[in-house]
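> I would like to see how this sequence folds:
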Amino acid sequence: MPSPAPADPSTRLRSSPIAATGLSRATLNDLSRVTESLQMLAPTWSVWVLMTLAPQPLRYTEVKSKLTLLADGQLHPKLGKLVDAGLVERKEHGHRHVTYGLTRRGVDLIPVLSVLAGWGDTHLEKPLARNKATGELEPQPVAVAQNIEDTIALISPRHSTPLVWALRARGPASAKALAAEVMPTYNLSRVYPPLRRVIDDGLVAVTPSGEFQLSTSGRELAPAYQALSAWATGRPLTEAHPLWGRTLTSPQTRPGPWLTTQSRLSAPPAEPAKTPGTAWRAGDLFSHRMPARPLPIPAAGGPRR
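Prediction:
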């Protein structure tokens, strides 16, 4: 019996968590890989686990001790899903001696996460705290893993990234045109809720004529999408993307508290800035004391978290 023909990518997208689009086939395939990558990273705590394992492989109890806010019984299934995704490797060294570490694919993802962290650090709102010396409210640093997860939370919903890509490709557009591009199998009215979402999230703005266009924050997602696309296809991050251009020559980490604890406490005295292009050190990952529970983030301008 002859084997069935491979499924059309657009058909697969219509049954996937990501919407089908009216974009070109090459862009559609690229978008599909990026959105699938975002879905893989989107579950809460996935990034925290990956960053915890970035310096070196760890035993289960060692990972758990570094992620104390993760409820009992949640770490094991999250590690299992990351193993299934090919990002984490589980190694048995002997009786009751198992370690978890990043695979080659997981290691290659770390520079991409660094680009996402940079966008979140620049564009997302930050918690405010009153300066004891001046009495002024000042933005406080946010954990790098939280910046990454909050960035992914903005661009991973079903139609958010397809809308941003469509606006990047065509420029300002009407709701009708966007519906034809991003949701060709839906009624026109279905495009408005996801449009309102990307507007509320600060990625899209409304022009005086009533059309929609990318905001500054939306346009500056270019390095993030370029890096995600390059990683998803196994290309170098320095290779230019046909839609989003070129990312950083060498993915950089930003000066700041590179930690994987969900801290909202005031930062310790500033340390010398890290050399651009260098990865965070193991000692930087947990440079803050962990609060008893996550603290709320008050609005301080910029796209919401």
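
> Every contact and neighbour count from this point should use C-alpha atoms.
Will do.

> counting contacts, what elements does the longest helix anywhere in the chain pack onto?
When the chain is parsed with DSSP state H, its longest helix is helix 104-123. Applying 3 or more C-alpha pairs under 8 Å, 6 or more residues apart in numbering; DSSP states H and E, one finds that helix 104-123 makes contact with helix 144-155, helix 222-233.

> what packs against the last one?
Under the contact criterion of 3+ C-alpha pairs under 8 Å, 6+ apart, the helices and strands touching helix 222-233 comprise helix 25-41, helix 104-123.

> Show me what stretch 205-217 is in contact with.
123, 164, 167-168, 171-175, 199, 202-204, 303 (C-alpha atoms under 8 Å, 6 or more residues apart in numbering).

> one more time with 6 Å, if that's ok
P172, A173, S174, I199, L203, V204 (C-alpha atoms under 6 Å, 6 or more residues apart in numbering).

> returning to what we had before: which of the helices and strands packed on helix 222-233 has the highest mean neighbour count?
helix 104-123 (a mean of 21; mean count of other C-alpha atoms under 10 Å).

> from the middle of its chain, how far away would it be?
Its chain's average C-alpha position is 8 Å from that of helix 104-123, according to C-alpha atoms, centre = their mean, to the nearest Å.

> Likewise for stretch 115-124?
On C-alpha atoms, centre = their mean, the centre of stretch 115-124 falls 9 Å from that of its chain.

> same question, stretch 85-95
Distance, centroid of stretch 85-95 to centroid of chain: 24 Å (C-alpha atoms, centre = their mean).

> before we move on, back to that, taking the contacts of stretch 205-217, tell me the two that lie furthest apart.
Spatially, the most separated pair among these is S174 and L203, at 15.9 Å (C-alpha to C-alpha).

> between the two, which one's more packed in?
L203 (25 against 15; other C-alpha atoms under 10 Å).

> That one reaches G218, doesn't it?
Yes: because the distance of 4.2 Å satisfies C-alpha atoms under 6 Å, L203 is recorded as touching G218.

> Ends of stretch 197-214, what's the gap?
13 Å (C-alpha to C-alpha, to the nearest Å).

> Buried ones in it, by neighbour count?
R197, V198, I199, D201, G202, L203, V204, A205, E211, F212, Q213, L214 (16 or more other C-alpha atoms under 10 Å).

> Could you report the distance from the first one to A177?
Computed with C-alpha to C-alpha, the distance linking R197 and A177 is 18 Å.

> and what of the second one?
According to C-alpha to C-alpha, V198 and A177 sit 16 Å apart.

> Let's compare: structure for the following, please.
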Amino acid sequence: MATTGLPESISSDLSRVTQSLQMLAPRWNVWVLLTMSEKPLRYREIKGALPWLPDGQLHPRLVRLVDSGLLERTEFEPQDVLYGLSVRGRELLPVLGVIATWGGRHLEKETVLDPATGHRVPKAVPRAQDVEDTIALIAPRQATPILWALRIRGTSSAKALAATAMPDRHLTNVYEPLNRLAEDFLVTKDREGRVELTAAGRDLAPVYRALSAWAAGAPLTEAASHPVWAPEPEQPRDRPAMWAATQPRIPAVLTTQTRATWKPGDPFFSDTTTVIRPAGAAATGGRTR
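Alright, predicted model coming up:
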């Protein structure tokens, strides 16, 4: 269990949630699980539903999902194997639905021309992609501990945040994950270096409540009483909503772009470094998918 400065009960809960995210985070795992959401499938049927995954990528994922207890494997003959969701896997489906809802609401989307209206509208995104892209934002090391610490502390300095989220590591280690969370519009930093959750970050509450309940083996109906992410009164939004960013999932022509970075001792962004972004990414919308 990762060391935090949080109370033991909250730290244990956080550890279960981060372990659950790590189980789901490998690319295409969610696609594999949702492919079997309606009924068990034979290997050849799964392969037909996910044709972009060759045997060398699909089979190891199935093995790991079986080992993690999310899938069950029934072998009739060496070339006739049936895979289906386990009880824990089926219990996970409503949680994935909550995650997909957040992704559909907050993740940046390409637009396409609607021939009926002549207007550009957000491009439809598969439910599995919404889930996978959301997990890609909150699964990286230290991302979720920082978000939980900010939920508890409210507005915080980086130093106080590091002491809460990662007390066993040097203060400077907090800046890289904070920069990433800021780029993904989950946290915001002012010129005095104070950090707080954005509206999109606060809206992760249902996601973390659902993950916490599932990881503890509790029904989702008990999730509303979560000690950290319990529902809070509706607050008026005094600034335009911004898309949260997500890593691209398809090959793209790459271009270089400079972005500001946050360095230890700086009150705000003060230096630049070159990063890779897909060509055509919106200047104010973060990485497109």
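
> Of the helices and strands packed on helix 222-233 of the first structure, which is nearest R158 of the first structure?
Checking these against R158 of the first structure by C-alpha to C-alpha gives helix 25-41 as the closest, at 8.4 Å.

> Show me what that closest one is in contact with.
For helix 25-41 of the first structure, using C-alpha under 6 Å, 6+ apart, the contacting residues are S156, L228, S229.

> That one against the second structure, how far on average?
With mean C-alpha distance after the TM-score superposition for the first structure, helix 25-41 of the first structure departs from the second structure by a mean of 0.3 Å once superposed.

> Which residue numbers in the second structure does that helix align to?
Aligning helix 25-41 of the first structure against the second structure (TM-score structural alignment) gives residues 8-24.

> From Y43 of the second structure, how far out is the residue located most distally from the centre of the second structure?
Farthest-out residue of the second structure from its mean C-alpha position, per C-alpha atoms, centre = their mean: E77, at 37.9 Å. Separation of E77 of the second structure from Y43 of the second structure (C-alpha to C-alpha): 12 Å.

> just A149 of the second structure next, same as before
Plainly put, A149 of the second structure is 42 Å away from Y43 of the second structure if you go by C-alpha to C-alpha.

> one step back: from the buried residues of stretch 197-214 of the first structure, which two are the most distant?
D201 and E211 (17.1 Å).

> Count the neighbours of the counterpart of Q140 of the first structure in the second structure for me.
The alignment partner of Q140 of the first structure in the second structure, by TM-score structural alignment, is K123. For K123 of the second structure, the neighbour count with other C-alpha under 10 Å is 12.

> surely K123 of the second structure meets T111?
Yes: contact criterion C-alpha under 6 Å: K123 of the second structure and T111 qualify, at 5.0 Å.

> ok so Y83 of the second structure is a strand residue?
Yes: counting by DSSP: H, G, I helix; E, B strand; the rest coil, Y83 of the second structure falls inside a strand.

> Quickly note the distance from it to R44 of the second structure.
10 Å.

> what about these two, which has more around it?
Per other C-alpha under 10 Å, whichever of Y83 of the second structure and R44 has more neighbours is Y83, with 21 against 13.

> what sits against the more buried one?
P40, L41, R42, E72, R73.

> contacting residues around the equivalent of the first one over in the first structure?
Taking TM-score structural alignment for the superposition, P40 of the second structure sits opposite P57 in the first structure. By C-alpha under 6 Å, 6+ apart, the contact list for P57 of the first structure reads T99, Y100, G101.

> which of those residues map to contacts in the second structure?
Among the contacts of P57 of the first structure, the contacts conserved in the second structure (both residues aligned by TM-score structural alignment, their matches' C-alpha atoms under 6 Å) are Y100, G101.

> Would you mind measuring from G120 of the first structure to L137 of the first structure?
For G120 of the first structure, the distance to L137 of the first structure - C-alpha to C-alpha - is 20 Å.

> cool, Q213 of the first structure as well?
32 Å.

> P227 of the second structure - that's part of a strand, no?
No: under three-state DSSP, P227 of the second structure sits outside any strand and is assigned coil.

> what's the burial count for it?
P227 of the second structure, neighbours per other C-alpha under 10 Å, totals 13.

> what does it align to in the first structure?
Checking TM-score structural alignment: P227 of the second structure goes with P242.

> Can you give me the distance of that match to S229 of the first structure?
From P242 of the first structure over to S229 of the first structure (counting by C-alpha to C-alpha), the distance is 11 Å.

> likewise T35 of the first structure?
9 Å.

> and stretch 37-45 of the first structure, how far apart are its ends?
15 Å.

> thinking again about what came up before, figure out which of the helices and strands packed on helix 222-233 of the first structure is closest to T185 of the first structure.
helix 25-41 (15.1 Å).

> Tabulate the helices and strands packed on helix 222-233 of the first structure in JSON lines, adding columns for distance to N147 of the first structure.
What follows is these, written out as JSON lines (distance: least, C-alpha to C-alpha, whole Å):
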{"stretch": "helix 25-41", "distance to N147 of the first structure": "13"}
{"stretch": "helix 104-123", "distance to N147 of the first structure": "5"}
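
> Which of these sits closest to G73 of the first structure?
The nearest among those, by C-alpha to C-alpha, is helix 25-41 at 19.5 Å.

> so where is stretch 174-181 of the second structure in the first structure?
Stretch 174-181 of the second structure covers residues 191-198 of the first structure once aligned (TM-score structural alignment).

> Which positions in the matching stretch come out as buried?
Buried-residue list, stretch 191-198 of the first structure, by 16+ other C-alpha under 10 Å: V191, L195, R197, V198.

> got the contact list for the first one?
Right, the one you point to is V191 of the first structure. Counted by C-alpha under 6 Å, 6+ apart, V191 of the first structure has contacts A179.

> Regarding it, what is its secondary structure?
helix.

> I'd like to know how far it sits from R12 of the first structure.
Distance from V191 of the first structure to R12 of the first structure, by C-alpha to C-alpha: 20 Å.

> what do you get for the second one?
Note on L195 of the first structure: its distance to R12 of the first structure, by C-alpha to C-alpha, is 23 Å.

> on that earlier part again, now the longest helix of the first structure against helix 25-41, angle please.
90 degrees (axes from the mean of the first three to the mean of the last three C-alpha atoms, to 10 degrees).
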